[in-house]
Each structure stands twice: as C-alpha cells, then as structure tokens.
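**Q** Pasting a predicted model and its sequence here:
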Amino acid sequence: MMHKDEVKGSAKKLRGEVKDKIGKATGDDKLRADGAADKAEGTLQKGVGKAKDAVRDALKD
C-alpha cells in the first residue's frame, strides 16, 4: 500500500515537470526554476513515503 507521502510526492513531481516544460516552451526561467524545485521536492517526499512504508512493513512482521 502506498503511503500518502508517496502519492503527494508523485503529484508534486508531475506538477514540477509540467511547469518546467511550460517554462521551457515560453522561455520563462522563473517557471522552469519553480518546476525544478517542485520536482526535487516531490522526489524527496516520495522517498520519505517509501521509507515510512518500509518501516511500517518491518514493524508488522
């Protein structure tokens, strides 16, 4: 089962990818930077969710 942080992280990463692509297409460097930050934050949050899942699964056994 996915932890809510994994879901939120995936959504944030996707949002960042969209911002980056729109920023690249329009030449908006600020939007690209915002997109890169969202992607990094989403990746980190997804990793935290996976770690929480691993701990929860380990404690079940």
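**A** Happy to help now that I have it. Numbering: from 1, shown residues only.

**Q** Could you use CA atoms for every contact and neighbour count after this?
**A** Will do.

**Q** which residue packs closest to the most centrally placed residue in the chain, ignoring adjacent ones?
**A** Nearest to the mean C-alpha position of the chain, by Cα atoms, centre = their mean, lies residue 42 at 1.6 Å. Spatial nearest neighbour of residue 42, chain neighbours left out: residue 9 (4.0 Å); criterion: Cα to Cα, 6 or more residues apart in numbering.

**Q** Pasting the second one now:
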Amino acid sequence: MSLVHKRSSDWENKNMDKDRLAGSAKQIKGKIKEVSGKILGDAKLESEGKAEQVAGKTQNAVGGLKDTLKGE
C-alpha cells in the first residue's frame, strides 16, 4: 500500500456522516435554547430547545446507522 493510499483511507475512516455532524450541532443549539429559556423564564424557547435536542439526537442516530452500514 502506498503512503498516499494509506493517508486517503485514514481520512475516510475518520470522516463522519454529515447527519451525525448536523445532529450534534442541533443538539448543542437546542441545549443553548433550553438553558436560555430557563434563564429568561421563556417556556416557549425552553420547549423549542428541548424539541431541537430530540431532533438532533434522531439525526445523529440516523448518521450513526449510515456509518455502520458503510462499515466505518
């Protein structure tokens, strides 16, 4: 195996599915909204944050499944 091929395959192994990355970002954004809603006493913002976290967890799980099916 050449050095170029080895580096290429290393990158592919570390490359996560885009759904996993987007899902993690949604979870973080949702947590920020939830905490902001609690601090500000805004129940709507808090519940939006919780819903966004659930959506992020779901998207992350879909990405994990895709990674598993790809054999990563």
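**A** Ah, there it is. Keep in mind that what you see is a predicted model, and the values were worked out from it rather than measured.

**Q** tell me which element the residue mapped onto the residue nearest to residue 42 of the first structure from the second structure falls in.
**A** Taking TM-score structural alignment for the superposition, residue 9 of the first structure sits opposite residue 23 in the second structure. Taking DSSP states H and E as the definition, one finds residue 23 of the second structure inside helix 18-40.

**Q** So what touches that helix?
**A** With Cα atoms under 8 Å, 6 or more residues apart in numbering as the test, helix 18-40 of the second structure has contacts from 42-64.

**Q** picking that back up, tally of neighbours for the residue nearest to residue 42 of the first structure?
**A** Neighbourhood size, residue 9 of the first structure [other Cα atoms under 10 Å]: 24.

**Q** cool, and residue 59 of the first structure?
**A** 8.
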